[in-house]
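**Student:** 3D model of this:
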Amino acid sequence: MASVAHNSQPFGPSDRLYATIGDFLADHRLSVDPVNYAFAHRVIAHPTGPLAQCVARITDGGVRLTSRDIEELGGPVPVAGATVDREQPPGRDTPPASPNEMMQALVARTQMQVEDFADTVAAMRVETQGFGRDLLAGADAIRGSSGTAVADIARLADTMLGRVQVAEERLAAATVEAEALRRELEAARDDARRDPLTGLANRRAFEHAFTAASEANAPICVALCDIDHFKAVNDRFGHAVGDRVLKVIAGALSEACGDHLVARYGGEEFAILFTGTALADAVATLDSARGMVAGKRYRLRETDAPLGTVTFSGGVSAHEAGEVMGSVLGRADRLLYAAKAAGRNSVQSDGKIRQG
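**Tutor:** Got it, this is the predicted structure:
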């Protein structure tokens, strides 16, 4: 067998970069096309940059990049078949990115856009400084020269005006992109604090709102509510019906509580943050929602068969000055279970119980 001749020249930096890019593409089962090569080059050439950091987070634990990842991270859309994942059968669409992956991609795009904006401003500053030096030299020439120097200054001004126009166009484009990214970030931030089923705030949003209200020294009451016999609803009618029951309770609480924050705290449990409201008023508001739910008779959408009565129980407690959230929530939780022990379909507060 003929032997293969090896290049005797040393393995230089460009060779190492080329080999590293090849290894990157092979590890992620990406074809060697211009799109994927350019993306890999951006990641590897700037290992501490925002794009490389985002790729590291997405691929943590051995996860391979997909064409959707490359697109979300700001790369051009690859041609069909450019990315092949060993664990994914041929012909199957790329699975949708998770909210966490989408947020990481959005953060990376924002960081890159900010860097591009900074580069544009820096380039304008350098060109302006150069223009100033040249203009000063031209002014000196004018003092002891003829009209040739004036013509040179005019040409210099025209050149600078052209550069400024290009820079302004780049800044305008960057501003439009920054505004689009700002809207995406606001939407992503809102999604991160909202329960996808009910549309209510989630636990994280509730905790942030509590912290803000307590730092403002506003009067606070906290309520925890739990749907009575919810497991029986799921077991008998299925989780689709259970989800609709959750939406019914969410709607009733939102309607009754008005501007007060209603959150899905977990499972079939809801939390309400009453701000600027006395305990008696908070209890009356929650009891109004309880009565509204308990007074209706629900039917299955598919068969019109009766679902029966849906009720919830709740506990309401007033926040004391300097008290941490865990303490008032714990007290509301104990009141909630006291209401359930008293027969359910009831609201219990510090020293008082209301029952339907």
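**Student:** rest of the way, CA atoms for contacts and neighbours
**Tutor:** OK.
**Student:** what kind of secondary structure is Phe24 in?
**Tutor:** helix (DSSP: H, G, I helix; E, B strand; the rest coil).
**Student:** now for it, how many residues are close by?
**Tutor:** Using other C-alpha atoms under 10 Å, Phe24 has 18 neighbouring residues.
**Student:** is it true that it touches Ala40?
**Tutor:** Yes. Contact criterion C-alpha atoms under 8 Å: Phe24 and Ala40 qualify, at 6.9 Å.
**Student:** any idea how far Gln113 lies from Phe274?
**Tutor:** Distance, Gln113 to Phe274, by C-alpha to C-alpha, to the nearest Å: 40 Å.
**Student:** of the two, who's got more company?
**Tutor:** Phe274 (29 against 18).
**Student:** so that one sits in a strand?
**Tutor:** Yes. The assignment for Phe274 is a strand, going by three-state DSSP.
**Student:** that one: what's it in contact with?
**Tutor:** 220-223, 260-261, 282 (C-alpha atoms under 8 Å, 6 or more residues apart in numbering).
**Student:** just among those, which is most surrounded?
**Tutor:** Ala223 (28 neighbours).
**Student:** Ala250 versus that residue, what's the distance?
**Tutor:** In terms of C-alpha to C-alpha, Ala223 sits 14 Å off from Ala250.
**Student:** and Ala52, by the same measure?
**Tutor:** From Ala52 over to Ala250 (counting by C-alpha to C-alpha), the distance is 42 Å.
**Student:** this one next, for a side-by-side:
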Amino acid sequence: MFALYKNDHHFKSRRSDRLFHKIGEFLTEHRLDPSPTNYAFVHHLLSNPESPLARTVAELVQVGAKLTLNDIEKLGGGAGESERKAHGLVSRTHNQLERLEEIMRTIRADTAGFGRDLQASADALRDNHDKGVPNTLEGLIRITTAMMENVQQAETRLEKVTREASELRLQLEEARDDARRDPLTGLPNRRAFEDAYREHVAAGGMPWIAICDIDHFKSVNDRFGHVVGDRVLKAIAGTLRTQCDGHLVARFGGEEFAVMMTNVGRKQALMTMERAREAVASKNYRLRENDMPLGALSFSSGVTGTRLGEDLAEVYRRADALLYRAKNEGRNRTVSE
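**Tutor:** A predicted model of the protein is given here:
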């Protein structure tokens, strides 16, 4: 048990070290001070390579530009675009609810007033009838007509607010879906994967989890650029989605994907991942522009089962350690417990 903990801790430390060194290299290359602001900015770029901010920076870097502190201050706002959009939708929702509450208060007040006036008119009508006075009906008609006009106005306002609320609900659903989906591949992102895992485990499920990593992906980006690298990510994402049909495939970030296989045992889980691995490795990848061969592409994966109620972080550590083993054993392979 202690040895396993040491291996997991060592692997996690290696990943953290790699990220730390990449951040340092970026800061050094662009002659930026290692300040908290600059560190956080570069950490966001490297941790979210498909974000609009990271893509903008990549385009600048590709043409030989060096980032300055002013650039970081100008670009830094891009990191919170999704948050600002979500905040705006929430504010609009709050305003819609306030308007709806106001309409309902008005309707309740008008209804209560109409009830009082109607009761008073009924009492007067009864008294006048006993006295032989016929004109009390005119007051009753006037009250009823005024109430009907108020009701029609309220219905018009309510219809408008309801229509706007329906449109806003659709926008909120789209924003929620965007927040849970990887924009490049269209796959669910890490947040969506974590939520799905929690729901499945809470219902008593014990899925099998695979962590996949594209082999030598940095070489693809270095040789052909990020545009081709993006195409590779989308192609492999599509193959994983097809070969793992019926299971949840998500992009965790960078060149790493995760698969949650439910209602299967170890044998079926391994067969699924082997089928996907072979499908990726057997394809002939070429550049769209000149039909030049891109070279062989493959991925390695670590596959592990879960225990009842086990936290995803623990499962991920095991699968990640198995993935690391697959890389050390030559890549383009699936390793399981």
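**Student:** now what about the TM-score between them?
**Tutor:** After superposition, the two chains reach a TM-score (TM-score structural alignment, normalised by the length of the second structure) of 0.74; 257 aligned residues with a C-alpha RMSD of 1.5 Å.
**Student:** more neighbours, Ala52 and Ala250 of the first structure?
**Tutor:** Set Ala52 of the first structure next to Ala250 and count neighbours by other C-alpha under 10 Å: Ala250 wins out with 21 against 18.
**Student:** which residues are in contact with the more buried one?
**Tutor:** For Ala250 of the first structure, counting by C-alpha under 8 Å, 6+ apart, the contacting residues are 198, 200, 262, 264, 270.
**Student:** what's the closest non-adjacent residue to the last one?
**Tutor:** By that I understand Phe270 of the first structure. Arg264 (4.5 Å; C-alpha to C-alpha, 6 or more residues apart in numbering).
**Student:** name the helix or strand for Arg170 of the first structure, please.
**Tutor:** Following DSSP states H and E, one finds Arg170 of the first structure within helix 147-192.
**Student:** Val245 of the first structure pairs with which position in the second structure?
**Tutor:** Under the alignment (TM-score structural alignment), Val245 of the first structure pairs with Val232 in the second structure.
**Student:** now name the helix or strand holding its match.
**Tutor:** Going by DSSP H and E, Val232 of the second structure is part of helix 226-243.
**Student:** how close does the spatially most central residue of the first structure get to Met103 of the first structure?
**Tutor:** In the first structure, the residue lying closest to the centroid (C-alpha atoms, centre = their mean) is Ala188, at 3.4 Å. Here the criterion is C-alpha to C-alpha. By it, Ala188 of the first structure lies 7 Å from Met103 of the first structure.
**Student:** how about Phe39 of the first structure?
**Tutor:** As judged by C-alpha to C-alpha, Phe39 of the first structure and Met103 of the first structure stand 19 Å apart.
**Student:** next: Arg244 of the first structure.
**Tutor:** On the measure of C-alpha to C-alpha, Arg244 of the first structure and Met103 of the first structure end up 29 Å apart.
**Student:** of the two, who's got more company?
**Tutor:** In this view Arg244 of the first structure and Met103 are compared by other C-alpha under 10 Å, and Met103 has more residues nearby, 19 against 15.
**Student:** mind listing what the more buried one touches?
**Tutor:** Neighbour list for Met103 of the first structure: Ala188 [criterion: C-alpha under 8 Å, 6+ apart].
**Student:** how about it, secondary structure?
**Tutor:** Under three-state DSSP, Met103 of the first structure comes out as helix.
**Student:** how about it, what's its partner in the second structure?
**Tutor:** For Met103 of the first structure, the aligned position in the second structure is Ala86, judged by TM-score structural alignment.
**Student:** Ala201 of the first structure now?
**Tutor:** Match for Ala201 of the first structure (TM-score structural alignment): Pro188.
**Student:** what's around that match, how many residues?
**Tutor:** 21.
**Student:** for it, which non-adjacent residue is spatially closest?
**Tutor:** Arg181 (4.3 Å).
**Student:** hmm, that neighbour is touching Phe193, no?
**Tutor:** No. In this structure, Arg181 of the second structure is not within contact of Phe193 by C-alpha under 8 Å, at 9.7 Å.
**Student:** neighbour count: those two, which is higher?
**Tutor:** Applying other C-alpha under 10 Å to Arg181 of the second structure and Phe193 shows that Phe193 carries more neighbours, namely 23 against 20.
**Student:** so the more buried one, which state does it fall into?
**Tutor:** Going by three-state DSSP: Phe193 of the second structure is helix.
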